[in-house]
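Asks: My questions concern the predicted model and sequence given below.
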Amino acid sequence: MFLALLVGAGGCELEPITSQPPGNPAPGNPPPGNPPPDPVPTAPSAPEQLETHAEPGMVMLSWSPPKSDGGSALTGYRVSAEPPEEAQEIAWDGVMARVTGLRAGASYRFSVTAVNAVGEGPATRSESVTLPDVPAAPPQPSVVRGDGQVRVSWTEPGSDGRSPITGYLVTAHPQGVRVTADASARSAVVGGLLNGESSTFTVRALNAVGEGLDSPASLSVVPATVPSAPASVEATVTIRRASVTWSPPASTGGVLVRTYVVTLEPDGLAREVDADTHGFEYSGLKDGTAYTFTVAARNEVGEGPKLRSASVRTPGVPAQPGAVSVTAGIRSATVTWEAPAHDGGAPLTGYVVDTAPSGTRVTVDASTRTATFPGLSSTQAHTFSVAATNILGSGPATVSAAVRPLPAPAEVTDLQVETSDAGCLTISYALSQPDEVRADVSVEVDTPGSGTFSPATQAGSTTHEGLLARHASPVGVAHQFLWNRAFDVPGAATVRVRLSARVPGTTPGSATLERTLPAPARRCELRLPTSTVHPLSTTARRAVKGDFNGDGKLDLAVASDSSDTVSILLGLGNGSFQPPRQQTLRYNLNRLAAGDLDGDRMEDLLWQDGYGNLWVARSLGFGGFADPVSYRVGYSELGSTADSSIALADFDGNGSLDVATLGGSSPLSLGILANTGDGTLGGFAGKASVASSALLAVADLDEDGRMDLLALGQSWWGSAALLSNGDGTFRARSISAPGAHTLQVDDVDGDGHLDLVLAREGTSNEIQVHLLRGDGQGGFSTAELVDTLVDATSGFLPDVALTSVDMDRDGLKDLVVTLRWKDVLAVLRGRGAGSFEPAVLLPSGRGPFFVTTGDFDGDGGEDVASVQNHSRDVRVWRDAPERLSLPRSPGGALAQGDFNGDGKMDLVSASVTDSVQVHLAGGPEGLRAQTPTPVGSPVFRLVVGHVDEDAALDVVVLRSVSNASTLGLLLGNGDGTLRLAADIPVGAMPSHAALGDVNGDGRTDLVCQVMDEPEPGYHTQEVRLFLGQGDGTFAAPTVVTTSPNPGALALGDFDKDGALDMAVAQDSPGGGLLMLKGRGDGTFLPPVHVSSEAGQSSGHIALADMNGDGYLDVVRSDSIHNTVHVVTSTRSWMLWEGWTSPAGGNCSFVSVQDFDGDGRRDVLCANPGMDSVSLMRGEASRWLAKPQVFGVRGGVAELGVFDVNGDGRLDILAGGYPTAHGTLLLQP
């Protein structure tokens, strides 16, 4: 069949072509006979460049027009296909045609002819064209089963049918489930299948033509999965065995279950059993162990999920007993505990209780939950462990907290009292205690025999022991105490002595002894109602107390202001100290603390150096310290106050002091260095964030028996109370308090709760004292202003220190505050309930910088010790009511004599401006001031003697006026009044004077040391003699000596030849004394220079028989070297010998008296600039005892020493400077 289609040249269909008869022109042709016609048209030539393009179901043809249209315009083209198809259709468009209705995969040839008016031209034929077909069938697919699904995999078919494959169709048989996949896929998952149902799978490839043939069917496959978990699992246990049973799973996964897997946990031990078994037994299990068992079913696919049994525990040892508590007894402990939470699966058979470190074991039955351990050492803490037992053994133990058994009381034995007439008696005794625990001792006396005992006064001694922490042993340790019986029992009496020894935490053991004592022949030491003064060789800043040599007496360690030297003042037990011993440690000692870190009952020293190190120097037992060891604590900003940045307490309950201090590199700037128990400290462990310059203190703030820690910032922030839990941890409680420069924690309002007292430096030299009342729970009330104190103007901020003490023994706490620039302690006497009297000012040397408290005299009461920065000393105020006042006496220049002829010594002073006044004495009322006599100018010195030959004493006045050349004279009226007489011209400025009958004429003469200026700029010093005329006038002077630089002088008959001799202190090169022998006619032999042991510079002279040989000796002070020199005669005028004693101060005035009434001469010194008076008691060996130094008001330069109140005992009046108040010290 041939199909042809005629198309127009322009793409339009043409009319059929017909032919005309010959001779008849075609319509529209010119008729014959016309001009010759054009050439006859012919059919067109064949089209050119025929191209074909096969697509599914059609072929696209394109060609080029023929080269010739035959002379006639083309009317179309004819397209034909071989073979033709019934459904074939041809669509054209110009030189293009589309043939559709063709069969897939069939081959065709196409021809195209051009048509014009003439007809159809020759054809152009194409090559054979084959149309695209569907893809071939893929090879047989492979299958992999899954859970309700199968993965089908295939390879591409051998032919794509000449059209790219566009996808695949996978079909499950017989289910008919079909899944398509894209052309790139080579596998597909067919889901929705039933596990256990067999299936085969075919795959068809797809292209644009359509679906290809199915692949061969796959092998038969059955979808399946692992079994489900067993329906139930149960386990039961016996001793070291366990049985497991289970039920089959609800689903086998589509195939049969082959085995079960049983696993033991936590061991991980697995066992596999066949599918018909539903139980298994494990053996060899551990006692008291919790086990669980898992069971999983396994089929040919794999292992299904596990089902876990409930946890079961094999019978084992019992659990730990519950809380263990320990009650300490005397050398014993009773332990109680709670039953364990479970018995381990077997009935309890009993309990085992062990103690460490002793290793003692106690076993009790199951019904008992208490055990007692006797015979434990009380010197160490014990822990107790309790374990429950059953048939399988002992369970884990519960361990108690460390508990120290209570010590047994100490026993006092062998009490003996010396019965001599000595002023101080030795009391000997022995202490026994089974654990060798030390005991604090008290000694009491009952003088009236009423049964009322009072503390015995402890005398100072370097060979006797004090009362603190005395050794004891099971067999007894002997001790000796020195009792000042002359102070307590001044006359003969029968007394009872009771000595008690108390181990901390026990009732005291005691012994009482009655003895009849003779009257004491001599007081062993003297006490005066003022502070005792202890000079230092360095500028001091701070002191800490402790027993540094183990003698039972409180000592002081004084840190210097700016060096690495510490001064150790070993206590004598009577409120005084041995001379300071200096030891060089290292680094900055400003913040010194003391505590017994190693448990030897002797305090060690601790301090921060300001560079992040804490230093510890262990006590060596004799008042010295080992080389310090450092601990790194990290940098801390130490404030400028004298208060400590170190606090010590047992914070972790191990019985050893731990150290709290500031440091650290983290925000936790307050930390603890825990004590390991032997004095070694651990590392710095931060506990709280506080101000880096906080002040620290320890106290039981919440009243739970544990020491807490208080940190107080120097402003309104950075303060906290850390309440101890007893194990080294704390509970923080914030504190709102004004900033302070020093603090004190004490119950000052008497309500039983510890309060907080603060002292703060304000502006304008003000010091504010605040009280914050404690609530007993670690908190404090709002600050209450107690008082505002004003220090003297200094140009610097006032340095302030604070303490609390019952200074007057009235049972109420007083406050003591340093006023450095006023040179006083301000004492705010307690009135109770936290209120205080206005401040009483106690003179305290020069520059009191620090103050603390301690029982320095062993009487059971707290004393006050202050450190003076400027006068370089330590002062101690013993607790007594009279300590809150220091009686005044007339100030200014002083001298003494009997001015009213009653046989009692009186005082003459220059206490009234430009006047001299007599004060009569000798009665209980004390001094009675007489009418002052004006002298017209300030007074420098007074000399008393008989000038005008009557019985009344007269007074020579040395004026405090530059270039004065006269002496004033006041003649006595014999009734205590004076009258002004004519001045005594001396021709130069006088400094020293003495009265005596030098020429033996019965009239009083005058010797005077003067400084002359014979010509401008040239000064000489000489001693001049003025012979008395007996009427208050004197002859012209004669020069006694000018060599080399005479100073203080005195007249006396040293060789007992009836003529007065003269001793002159030499102040310049060589020092010493000039001894001038008097001829008895008003002249003297050339002076003998005594240089050895006779002083070097300045000072004063007094005469007395110091060695009891009946001859006068010279006592000369050296105010530069702080010494006193006694020079005695060897019965040869040319040979003198002397000895030197420490003066205890810069002695500018000497008084020699039998001050203590023992028949020996004592020496008293006035120490100007140090505000003290020294007493050196005469010894039987002619030597002077070590000085006792007593505090007085400032301005002391001269002394009056006589019986002021008529009680038969000499008293001391200290004065000297015209503007200063004097001090009266009545001898008790």
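Replies: That came through fine.

Asks: Please count neighbours and contacts with C-alpha atoms only from this point.
Replies: Fine.

Asks: burial count for residue 818?
Replies: Applying other C-alpha atoms under 10 Å, we find 32 residues neighbouring residue 818.

Asks: ok, now which ones touch the residue nearest to it when sequence neighbours are not counted?
Replies: Computed as C-alpha to C-alpha, 6 or more residues apart in numbering, the closest residue to residue 818 that is not its neighbour in sequence is residue 825, at 4.7 Å. Contact partners of residue 825, counting by C-alpha atoms under 8 Å, 6 or more residues apart in numbering, are 816-819, 841-844, 848.

Asks: rerun that using 6 Å as the cut-off
Replies: 817-819, 841-842 (C-alpha atoms under 6 Å, 6 or more residues apart in numbering).

Asks: again, but for residue 722
Replies: Residue 722 neighbours (C-alpha under 6 Å, 6+ apart): 708-709, 730-732.

Asks: Would you list the buried entries among those residues?
Replies: Burial by neighbour count, 16 or more other C-alpha atoms under 10 Å: within those this picks out 708-709, 730, 732.

Asks: ok, those residues vs residue 243, which is closest?
Replies: Among these, residue 730 lies closest to residue 243 (C-alpha to C-alpha), at 51.3 Å.

Asks: Please report how far the nearest residue to that closest one once chain neighbours are set aside lies from residue 485.
Replies: For residue 730, ignoring the flanking residues on the chain, the nearest one in space by C-alpha to C-alpha, 6+ apart is residue 724 at 4.5 Å. As judged by C-alpha to C-alpha, to the nearest Å, residue 724 and residue 485 stand 46 Å apart.

Asks: Second structure for comparison follows:
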Amino acid sequence: MTINDIDNHRHLMAVVLDIESTDDESSIIRENIDVQSQHSIIVLEDSKSNDRQDVKFDDTKIENEPIYKLNDYEDINRDLIAQTEKVADKTNINCKQHNERMVDKTHSAHNRKLTKTINIDKLDSDPIIGYAQERLLPLAKACASLCSIIYDLSFYVQKALHETPEEPANELTIDESAAIRLYTMEWEEPHRSLYSELNHTLKKESRENLRPYFKYLKLLVTALVKLPCVPPLPIWRGVTKNLSAEFPPGTIVTWWAFSSCTTELTVLESNMYLGNTGARTLFSVEAINGRRVRDHSCFVTEEEIILLPGTRMIVQSQLSPATDLYIIHLKQVIPEDVLLEPPFEGALLYPKPKYYWYRKKRFVIPLCLIAILSIAAIIISSVLGTQFGSKIPAYRCTDPNPLSMSSETGQSPIYVLSGDFNNDNKVDLAVLNQVDQSIDLFYGNGQGTFPSQITLVTGLTPLSMIAADFDHDQNIDLAVTNQIDKTISILYGNGNAAFLTQTTYTVGKRPRSVTTGYFSNNHTLDLIVTNYNDNTISVLLGTDDGSFQLQRTYPAGKGPRSVISDDFNKDNNLDFVVVNQGENTISVFFGNGNGVFGSYLRYAVGESPDSVIAHDFNNDTILDLAVANYGGTTISVLYGNDEGTFGFQVTFEAGNGPNSIIASDFNNDGQEDLVVANWRDNTVSVLFNNGNGSFHQRQTYATGATPSAVIAADFNKDYRMDLAVTNYDENTISILINNNSGQFESQIRYATGKKPRNMISNDFNNDNKADLAVINEADGTIMLILGNDDGTFQARVPYLLKKTSSSIASGDFNNDNKLDLAVTNTDNTVSILLGDTYKIFQISMSYATGINPTSIISTDLNNDNNLDLILVNQDDNNLSIFIGDGHGSFQNSTTYDVGKRPISIVSYDFNHDKKMDLAVANYDGKNISILFGNGDGTFESQIMYKSGTNPCSIISIDLNNDNLMDLIVANEGENTISVLFGNTNGTFQNQIKYKTNKGPCTLLPGDFNRDMIMDIAVVDKRSTIVELLFGTSNMTLESQKIYPTGNWPCSAISNDFNEDGKIDLAVINRDSNSIFIFLNTCQ
């Protein structure tokens, strides 16, 4: 394999660390140079070398001024720069052919600052502050204080200014662009470049010695933060030394210098870089705020990316794929403390987070990056000239969750969500109790337990919910479908696990599911609700204050059960997918970007499909759909095509009665796995992805009685996805903690309201801990369960909903940085519960949905940066879209027809047009529906793909590492899951089925056994288990692990509940009113 082959296959970035020389005598060269009275004017020539224009210099007089003295702090306001000595032979100076920032063959321990138990280096705790108070000056003035430090600086300043175009890219000023260009320049040997001196000072010297750089830092960092952050990608840095012993997993690393990176793998094969022999260490960093500087760099042929000083990372794992080659996996995190002061008020050092609540969790590991890493480990060893005698298997744990913890819920918990509802950076859970008409929030403590619960009131018979910030207050709100009320409830969060009194909106009959997104492209979140009994979809467009307009109704298939949204046809408009439970189909509605949806496509799935998710399961960069088929034992996977269509369903076995499905990388193999809640088995099934969109045989984990929903979140902060499951018939939720390899510990149960039906996970009280919000269908409440950061949760405090709810979603609907909830109610409404700073959810409003809304998700369908809601109306065979206004309110719903009895929905940009599309599992249609979004909140007509019988849960992940989203569907009616690999045009391939236990109802993906291959967790409600299906390197699902749950587990999530970096599981048990937590114990 050649370097070009690799570049075409994966957009990996490789760079060699710019590590300072260990030779202190030669590390810094400084000269005292007299100020000259001649200034060189640069004249550009037409000829180019290394893609830079040659320059020549004419002499002209300028005024002479004194040089700024080192450690002299007075404010200097000069109009001209003091010029340093010019050498006579600078008539043709170009950028060097070799970018020295990318290369260093030596290593210094001072290159990095390791934050460990013992900090021996004072600079570890010294933030970079003070420079932001400087005035923003032109480049010449900003560098005046450095002329005595940096050799011949004024010459390079003028060179950078003259090489900068009059209208720089990214709307930067000439001086801002030139500041970046100056940083990238290489000085002539033996003199040290500006970047070398600056980074040496940042890494090795006291912050006092950084003061002369303040004015230049002000200009440089200002320019860099104005550049858009590149999408999260693994970047590579290399050192010609074995550093594996110095970076054990769990080590916190801080890089204090500017770190240059490149996207070009050609650096790896050159002897100028790592070479082919000798000890070499590659750092693979999951970067989140890198800036691409090619348009402002001296090296215009290189895709250079710069990381800002103060980049903090955590060592995830190590791998040695060949002799003398070591790969260290680092994940960038946002530090709790300020390490680098923003250069101006309002500057964003990190990208603003977007909440895609169709995935049923707020915090997810960037799974596609892990998949790329696992592939890159083999590729890089080949590129560097290493040979393998045989394939070295990745670490695989066979029993991730040997232990479980359980907590009571309300009666009949049916839905579970995960998220950080109290902003403590710990994963919490939200469980929807159908009989109790409550939502239980389980606040995580970071240890995998959830001792505290808070209950919110929803509408009658709440069924599903989503979480999003509808009112733009940076707090997560909730949207809940209320089946009996024919409304949705909006509960606005206050960021402290508290929500305002619900606001209800009328939708169709028996709203079953809700999702949110920017469907009308107006930066306000909208809602889509499935109305089960009248076979319609309600679309409620959001307004700026978080309220919603009157619904717009679209016909769906028979019994629309669940809805998700995403841009399936790649037109930059959100689409949605509705599960039509009554006709065993899913419907795909394509959005127009204005909150209106066009025609839809229908796809056959399994029997009685219950829920749907959208992910790129087969790594073809196209979204696929996975549907849980409640009527059987399977999930259906429909592989997407570029244009937003999907192939025929592929079914995989789950448990008996799969009704909830999610996708995540539970075993850390880089593949999206599936987890299905099996209603009739009292289990969840985990199906590990093989990397090509196929799955291993399921692994089953016990839950409480009748698991109704499953979600995935990191409840214990171990960087592994855990599961939370609502147990409908025992009023509990189950938390299953991932033990490192995709295996889950025995469940931990927490009390919920009556009949917990669904849940989500998020940080509802802004304590950076994952909490839970559970919909209690029977008592009309949402229960908040506060997390402790260790995978446990605090004591239960119910949130009464006064409606029987069916599904739940979370998101910051009012943009107050506090998680809110959206709950679908059996009265055909969706309720919005807004969180507040006192751990209380206030129900702000309910919106009418279609009949029997059964599934709800939240995402931005219309690209207005506000979360919208999408829910499937199971009895209307359609989905409802509610456009959010960013203030917690939603417009009236717009409906789109899907298949029969839609039950589950996911959203994603399946066709890569930057518009959210939808995939819906149609419970009675044996199919899933794909609706391609138009980017304005509207969708095209559905395209249908076959699934198994009764698909009841659908998720979308990239299972086969082709950068295309695949679909995983839990087919409850035939005890299978279906994998549908996505195509580049948004369509999906025919399903591949995997057997599960009885009643697979919820799917969760993740690398549960930490072998860097995606697995699937399946909740089998009829078997009362959770099963893990482990992915393999050949993209199939093989072995399974089964964990018992409570009675009728119906919903589950995965997250890291105990903050050990492992994916745990939480399962809600409807009939035993409990939630089980399964903590992952893998290495």
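Replies: Perfect, I can see it now. The shown structure was predicted, so the numbers you read here are calculated from the model rather than taken from an experiment.

Asks: Put one on top of the other, what's the TM-score?
Replies: After superposition, the two chains reach a TM-score of 0.34 (TM-score structural alignment, normalised by the length of structure 2), with 435 aligned residues with a C-alpha RMSD of 5.6 Å.

Asks: Quick check: which element contains the residue nearest to residue 818 of structure 1?
Replies: Under the criterion of DSSP states H and E, residue 825 of structure 1 resides in strand 824-828.

Asks: continuing past that strand, what's the next helix or strand?
Replies: Counting by DSSP H and E, the element after strand 824-828 of structure 1 in chain order, helix or strand, is strand 830-832.

Asks: packing partners for that following strand?
Replies: Using 3 or more C-alpha pairs under 6 Å, 6 or more residues apart in numbering; DSSP states H and E as the contact test, no helix or strand touches strand 830-832 of structure 1.

Asks: Tell me who's in contact with residue 904 of structure 2.
Replies: The contact partners of residue 904 of structure 2, by C-alpha under 6 Å, 6+ apart, come to 561-563, 579, 610-612, 855, 920-921, 953-954.

Asks: With residue 919 of structure 2 instead?
Replies: Each residue near residue 919 of structure 2 by C-alpha under 6 Å, 6+ apart is listed here: 564, 576-577, 588, 625, 905-906, 929-930.

Asks: Can I get the buried ones among the residues you listed as something I can paste into ChimeraX?
Replies: Applying 16+ other C-alpha under 10 Å to the contacts of residue 919 of structure 2, the buried members can be selected in ChimeraX as follows:
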select :564,576,577,588,625,905,906,929,930
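
Asks: Reformat the contacts of residue 919 of structure 2 as a markdown table; add secondary structure.
Replies: Output for these, formatted as a markdown table (DSSP: H, G, I helix; E, B strand; the rest coil):
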| residue | secondary structure |
| --- | --- |
| 564 | strand |
| 576 | strand |
| 577 | strand |
| 588 | strand |
| 625 | strand |
| 905 | strand |
| 906 | strand |
| 929 | strand |
| 930 | strand |
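
Asks: now for the contacts of residue 919 of structure 2, which pair is the farthest apart?
Replies: Once C-alpha to C-alpha is applied, these give 576 and 625 as the farthest pair, at 11.3 Å.

Asks: from memory residue 64 of structure 1 sits against residue 96, does it?
Replies: No. If you go by C-alpha atoms under 6 Å, residue 64 of structure 1 and residue 96 don't touch, sitting 9.0 Å apart.

Asks: Give me the common contacts of the two.
Replies: With C-alpha under 6 Å, 6+ apart, residue 64 of structure 1 and residue 96 have no common neighbours.

Asks: Heading C-terminal from the longest helix along structure 2, find the next helix or strand.
Replies: Across structure 2, the longest stretch assigned as helix under DSSP state H is helix 367-383. Toward the C-terminal end, the helix or strand that comes next after helix 367-383 of structure 2 (DSSP H and E) is strand 404-408.

Asks: by contact count, what packs against that following strand?
Replies: So strand 404-408 of structure 2, by 3+ C-alpha pairs under 6 Å, 6+ apart, packs with strand 718-736, strand 748-751, strand 1060-1078.

Asks: Where helices are concerned, which of the contacts of residue 904 of structure 2 count?
Replies: Nothing among these maps onto helices, per DSSP H.

Asks: ok, of the residues you listed, which one's closest to residue 370 of structure 2?
Replies: Checking these against residue 370 of structure 2 by C-alpha to C-alpha gives residue 954 as the nearest, at 22.0 Å.

Asks: Could you double-check that that closest one lies in contact with residue 634?
Replies: No. Counting by C-alpha under 6 Å, residue 954 of structure 2 sits too far from residue 634 to count as a contact (11.0 Å).

Asks: When the two are compared, which one has more neighbours?
Replies: Between residue 954 of structure 2 and residue 634, counted using other C-alpha under 10 Å, residue 954 has the larger neighbour count: 60 against 56.

Asks: residues in contact with the more buried one?
Replies: 611-613, 626-628, 661, 904, 921, 968-969.

Asks: ok so, going back, any chance of the contacts of residue 722 of structure 1 in a markdown table, with distance to residue 1136 of structure 1 too?
Replies: Below are the contacts of residue 722 of structure 1 laid out as a markdown table (distance: C-alpha to C-alpha, whole Å):
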| residue | distance to residue 1136 of structure 1 |
| --- | --- |
| 708 | 67 |
| 709 | 65 |
| 730 | 73 |
| 731 | 75 |
| 732 | 74 |
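
Asks: so can I have JSON lines of those showing distance to residue 356 of structure 1 and secondary structure?
Replies: Formatted as JSON lines, these follow (distance: C-alpha to C-alpha, whole Å; DSSP: H, G, I helix; E, B strand; the rest coil):
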{"residue": "708", "distance to residue 356 of structure 1": "28", "secondary structure": "strand"}
{"residue": "709", "distance to residue 356 of structure 1": "30", "secondary structure": "strand"}
{"residue": "730", "distance to residue 356 of structure 1": "27", "secondary structure": "strand"}
{"residue": "731", "distance to residue 356 of structure 1": "30", "secondary structure": "strand"}
{"residue": "732", "distance to residue 356 of structure 1": "33", "secondary structure": "strand"}
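
Asks: Provide the count of other residues in contact range of the nearest residue to residue 325 of structure 2 once chain neighbours are set aside.
Replies: In space, and not counting its chain neighbours, residue 325 of structure 2 is closest to residue 280: 5.1 Å by C-alpha to C-alpha, 6+ apart. Using other C-alpha under 10 Å, residue 280 of structure 2 has 22 other residues around it.

Asks: thinking again about what came up before, nearest to residue 371 of structure 2, of the helices and strands packed on strand 404-408 of structure 2?
Replies: strand 718-736 (14.7 Å).

Asks: Great, nothing more from me.
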